[in-house]
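[1] turn this into a structure:
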Amino acid sequence: MTIIDFPLRNETTTPSEALANLDPCPRTAALIGKTPLLRLPARGPDRSRGYWAKLEGSNPGGIKDRAALYMVKQAREKGLLVPGGPIVESTSGTLGLGLALAAQNFGHPLTVVADPGLEPAMRRLLLAYGAQVDLVDRPDPIGGWQEARRARVNAITADRSDTWSPDQYHNPDNVAAYEALALELAFQAGRVDILVCAVGTGGHSAGIFRVLRRLYPHARLVGVDATGSTIFGQEARPRLMRGLGSSIFPRNVAYDAFSEIHWVPASAAVASARDLARRAYTTGGWSVGAVGLVADWLARKEKPGTRIVAVFPDGPHRYADTVFNDDYCRENGILGQPVPDEPVTISSPLSTQVVEWSRSETVVDPVLAEAAR
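    So this is what the prediction gives:
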């Protein structure tokens, strides 16, 4: 339930008078945050089992609205971004929407550097919001599409001294931006025993858990990665999913905070997202499907009363051409797969390459592991 705090001028002001004094067109940035927390039942006959989903798709563009607005605000305050200066950033989509909002709010031109995997609907939205979309045409031989996009950002910013890039993969403000989300969760849930987050740049998992761990020292963080992602020590392989996983090593990932990591393939994420839509009328894209799959398993596995909170980064609408498109899923061999019941457990991500839903309680920072060799 949303509660509106009317700005009463004095005790005799009526609600109708207060409503008349409200700005009918608030700045869009004011709509970010205070997103719902919804309880979802776990699969199976035991309706007492379930988890709580933080619905970040209720933000104008998704969870990264929070990070985009905060990073731009901080850059302006630090003098890194001059008034009217261009913003250039690499993104697979969601941060681009947030940056488009922040660019409008503060008056900056925006260039989004993406790759051919950008969903057609997302590209159209970015253009509609006034962003320029710059597509790279080939992946980096080592760092894949992400490194190719970052190289393009560096090439663009090198030509103009007034241009700023957020560098979401390594910018600590991308972590700090999620303090408000953590406090919202604490207020709404009352207690968090397990937090389940997708991991891409590492920003929201690190930022939320940094606060929750102080409030609830017993809390555990469970990360959800994509098969073929390098973040936790797997070898890089082609990835279909957007928004989670990486072919580089983002330094915002809080490796020491995770109790366990799950790797989810695209087929399982699609099956889970569609299952959520049918059962709960609440769903989203790749990340939501993957996170929901893991949170559902934890809800069935953990002892009764364990309060599990899953962060759903976005909603379903931008995925009409991919996750919810039978032709697209059929062409990519991921249509009609059953929702798996449980993951395979591996001892170490450095010794086993996973292709199916898998988990490990051994959490490795591959950069530090390589340096120690």
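[2] please count neighbours and contacts with C-alpha atoms only from this point.
    Fine.
[3] now residue 98. Nearest residue, chain neighbours left out?
    In this structure, residue 98 finds its nearest non-sequential neighbour in residue 65, 4.0 Å apart by Cα to Cα, 6 or more residues apart in numbering.
[4] quickly note the distance from the one you found to residue 204.
    Distance, residue 65 to residue 204, by Cα to Cα, to the nearest Å: 11 Å.
[5] again with residue 332
    29 Å.
[6] the two: which is more packed in?
    More neighbours surround residue 204 than the other of residue 332 and residue 204, with 29 against 13 (other Cα atoms under 10 Å).
[7] for the comparison step, fold the sequence that follows:
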Amino acid sequence: MTVPTLAHPANPDLLPLLGRTPLARIRTPLPAPHPGFWAKLECLGAGGMKARSAVAMLRGAHARSELRPGATVVESTSGTLGVGLAFAGQALGHPVVLVGDAELEPSMRQLLRSYGAELEIVDRPAETGGWQAARLARLREVLDRLPGAYWPDQYNNPDNAAGYHAMARELIGELPELDVLVCSVGTGGHSAGLVEPLRRRWPRLRVIGVDSVGSAIFGQPARTRLMRGLGSSIHPRNVAYDAFDEVHWVGPAEAVDACRRLARSCFVSGGWSTGAVALVAAWAARAPGGAAVATVFPDGPHRYLGTIYDDAYCRAHGLDPDRAHTAADPAEIPHPGAVEATGWTRCRTVADPLAVRT
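    Model prediction:
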């Protein structure tokens, strides 16, 4: 790897483009009819949802003198944070090196390189911790080769969550009431950043975390996951376990079904995380007596044209797009270790798996 050089000075004119994304009313049956829920469309913000956290992490590092002017930023990503860091790097004047893996789509690789990021690609998962552990091992090698480079450590950096405080303010200004917040969980950043300010405004707010089957975040066993963008094979310290009232695990067939229903009927759709949270938000909106429900659609559909929206891909992975895969309600388990979730599953017991073990 060559040492990256800064092609352009900082471009602070980009920063006013951050955030202030539209809020859409979603009424698509998912799969059953429901009264509707609100979705923050982060795909329509410059740099995507994670540009918020990327800018916050780099600004926080500047303030603590951990990141020198013009120094290289190195981070692990499955794609979305990479776009956000490319935005933050241009805005704040930092070259960006991103450590991805072999499952990073060719279109995403092209996009990240087009934005000026340099890519390091890991070609095989680690025996323990999967792709994330393999990426983190390569990241440490890159840091050794680049003295003075800065690693934001999105999984454990509290500035990741702080980047979403502005989104919380936007929601407070847009919604007259909010009963339920539904959040996909990967690094834990946007859920942790939203909950505290939203609960100050609406103290009785219920928060539902949405994870991927095969993810270890909430105490299920780590497995190979088809879904990317949510879930983890490690336990990020940004996850605010005590903030969640319940957790739902969603499988790829259910996410594909939800994404395609959204695309066909309301023109608003996205990737794995979007399908998963849409399914759970629609379920929450069907609560007896009604509920004001909001969620965040982290990205749009374009990255997933060769996966979620490709019939051949779906059939090859057992996700027949011509057959509905989703029940109207999730299965329910009493605690995360009771049964391994293979499809949409709900659990009202939420605890930090690392704390439970100790």
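[8] tell me how the two chains score on TM-score.
    Overlay of the two chains. TM-score (TM-score structural alignment, normalised by the length of structure 2): 0.93; 346 aligned residues with a Cα RMSD of 1.7 Å.
[9] element containing the residue nearest to residue 98 of structure 1?
    Using DSSP states H and E, residue 65 of structure 1 sits within helix 64-77.
[10] pull up the aligned stretch in structure 2 for that helix.
    With TM-score structural alignment applied, helix 64-77 of structure 1 matches the range 50-63 in structure 2.
[11] quick one: that stretch to structure 1 mean distance?
    Compared with structure 1 after fitting, stretch 50-63 of structure 2 has a mean deviation of 1.0 Å; criterion: mean Cα distance after the TM-score superposition for structure 1.
[12] what lies in contact with that stretch?
    Stretch 50-63 of structure 2 is contacted from outside by 18-19, 67-69, 80-81, 83-85, 87-88, 152, 157, 159-164, 189, using Cα atoms under 8 Å, 6 or more residues apart in numbering.
[13] in that stretch, what counts as buried?
    50, 51, 52, 53, 54, 55, 56, 57, 58, 59, 60, 61 (16 or more other Cα atoms under 10 Å).
[14] one more: stretch 75-89 of structure 1?
    75, 76, 80, 81, 82, 85, 86, 87, 88, 89.
[15] and if you look at stretch 173-181 of structure 2?
    Buried, per 16+ other Cα under 10 Å, within stretch 173-181 of structure 2: 178, 179, 180, 181.
[16] so what does the last one match up with in structure 1?
    What it means is residue 181 of structure 2. By TM-score structural alignment, residue 181 of structure 2 lines up with residue 195.
[17] in structure 2, which spans are strands?
    23-26, 37-41, 73-76, 96-101, 118-122, 180-184, 206-212, 246-250, 293-297, 331-333, 345-347 (DSSP state E).
[18] possible to save these as CSV with distance to residue 14 of structure 2?
    Formatted as CSV, the strands of structure 2 follow (distance: least, Cα to Cα, whole Å):
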stretch, distance to residue 14 of structure 2
strand 23-26, 22
strand 37-41, 19
strand 73-76, 18
strand 96-101, 16
strand 118-122, 20
strand 180-184, 27
strand 206-212, 31
strand 246-250, 36
strand 293-297, 22
strand 331-333, 45
strand 345-347, 41
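[19] contact partners for residue 356 of structure 2?
    No contacts exist for residue 356 of structure 2 under Cα under 8 Å, 6+ apart.
[20] and what of residue 346 of structure 1?
    Per Cα under 8 Å, 6+ apart, neighbours of residue 346 of structure 1: 352, 358, 359, 360.
[21] count of neighbours near the equivalent of residue 331 of structure 1 over in structure 2?
    Correspondence of residue 331 of structure 1 to structure 2, assessed by TM-score structural alignment: residue 316. Around residue 316 of structure 2 there are 9 other residues, counting by other Cα under 10 Å.
[22] gap between residue 316 of structure 2 and residue 176 of structure 2?
    Counting by Cα to Cα - residue 316 of structure 2 and residue 176 of structure 2 are separated by 45 Å.
[23] that older thread, out of the strands of structure 2, which gets nearest to residue 142 of structure 2?
    strand 73-76 (7.7 Å; Cα to Cα).
[24] quick one: that closest one aligns where in structure 1?
    So strand 73-76 of structure 2 sits over residues 87-90 in structure 1, by TM-score structural alignment.
[25] onto which residues of structure 2 does stretch 217-230 of structure 1 map?
    Stretch 217-230 of structure 1 maps onto residues 203-216 of structure 2, going by TM-score structural alignment.
[26] how long is the matching stretch end to end?
    29 Å.
[27] this completes my enquiry, with thanks.
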